[in-house]
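Trainee: coordinates only, sequence not included:
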């Protein structure tokens, strides 16, 4: 017959493993796990899209290009995240010439610039701006070439759509 103390000790040792195993299993991400965004709407204002996980569902909604006097070109994009309800500008996957890219947030009738986030990009480098966010605004991405000051912007995106 099994001694009560040895049975009890063995059972307690096995029971102690259950919480430890559960803790380890909880650290393993499951397939299809959704990662929560770190902000939404105006709470995303001036925050980074990657740091806030807004880049996970983002899509390019408009793009443009600006040319330098030497024939160089900067491709840029207006990115939008429906989860975060925020947008940002980034250099495109094509060429990049020394430029400043920006995202602008305007009031609905486009008469008042509410906020602008910019980043200066060197030749051959890629980068993105911090975000602007919120419903009921108009947003667009712009690029300004460093040497000539030439600039272009995408069309406006209404943030209610």
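Mentor: That came through fine. Here the structure is a predicted model, which means the values were calculated and not measured.
Trainee: drop to CA atoms for contacts and neighbour counts, all remaining ones
Mentor: OK.
Trainee: Residue 138 reaches residue 107, doesn't it?
Mentor: Yes: using Cα atoms under 8 Å, residue 138 is in contact with residue 107, at 6.2 Å.
Trainee: hold the first one in mind and look at this next one:
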């Protein structure tokens, strides 16, 4: 009679297989870091449905996302962050141009107020904002 012994390695949940956490996510891409695996919509889902703030509990970080395809000229997708006084402390920005169906910003670590911005002011347009959300 043979006795078989061994150690079984159970898989780590995918939510923990991320490339950054908190402060280490600063200005890193959510897709590249694996943070989209457990993303949560934290901005108002009724707001046009195409400009939003997403958050990953596993990464403890937020980013702005848009599937609002530009028709004629490029515009900026921005994620702004602020403390409780809601004065913008900093922003991350990515240019979104015609032919690009989806775009997202890099991430800020949690513990701030955030809002997504569709900024077309450089070409004479306007800026659209989601409401501030905290994570």
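Mentor: Arrived safely, thanks for sending. Here the structure is a predicted model, which means the values were calculated and not measured.
Trainee: TM-score of the superposed pair?
Mentor: The TM-score (TM-score structural alignment, normalised by the length of structure 2) is 0.75; 121 aligned residues with a Cα RMSD of 2.6 Å.
Trainee: Which one's more surrounded, residue 138 and residue 107 of structure 1?
Mentor: The residue with more neighbours, out of residue 138 of structure 1 and residue 107, is residue 138; 22 against 15, by other Cα atoms under 10 Å.
Trainee: any idea what the more buried one aligns with in structure 2?
Mentor: Residue pairing (TM-score structural alignment): residue 138 of structure 1 is matched to residue 113 of structure 2.
Trainee: what does residue 81 of structure 1 give?
Mentor: Structural correspondence for residue 81 of structure 1 with respect to structure 2 (TM-score structural alignment): residue 56.
Trainee: That match - nearest residue in space that isn't next to it in sequence?
Mentor: Residue nearest to residue 56 of structure 2 in three dimensions, not counting chain neighbours: residue 39, with 4.6 Å by Cα to Cα, 6 or more residues apart in numbering.
Trainee: picking that back up, just list the residues touching the match of residue 81 of structure 1, thanks.
Mentor: 35-40, 62 (Cα atoms under 8 Å, 6 or more residues apart in numbering).
Trainee: roughly how far apart are the spatially most central residue of structure 1 and residue 55 of structure 1?
Mentor: Centroid-nearest residue in structure 1, with Cα atoms, centre = their mean: residue 49, separated by 2.2 Å. According to Cα to Cα, to the nearest Å, residue 49 of structure 1 and residue 55 of structure 1 sit 6 Å apart.
Trainee: Likewise for residue 86 of structure 1?
Mentor: For residue 86 of structure 1, the distance to residue 55 of structure 1 (Cα to Cα) stands at 10 Å.
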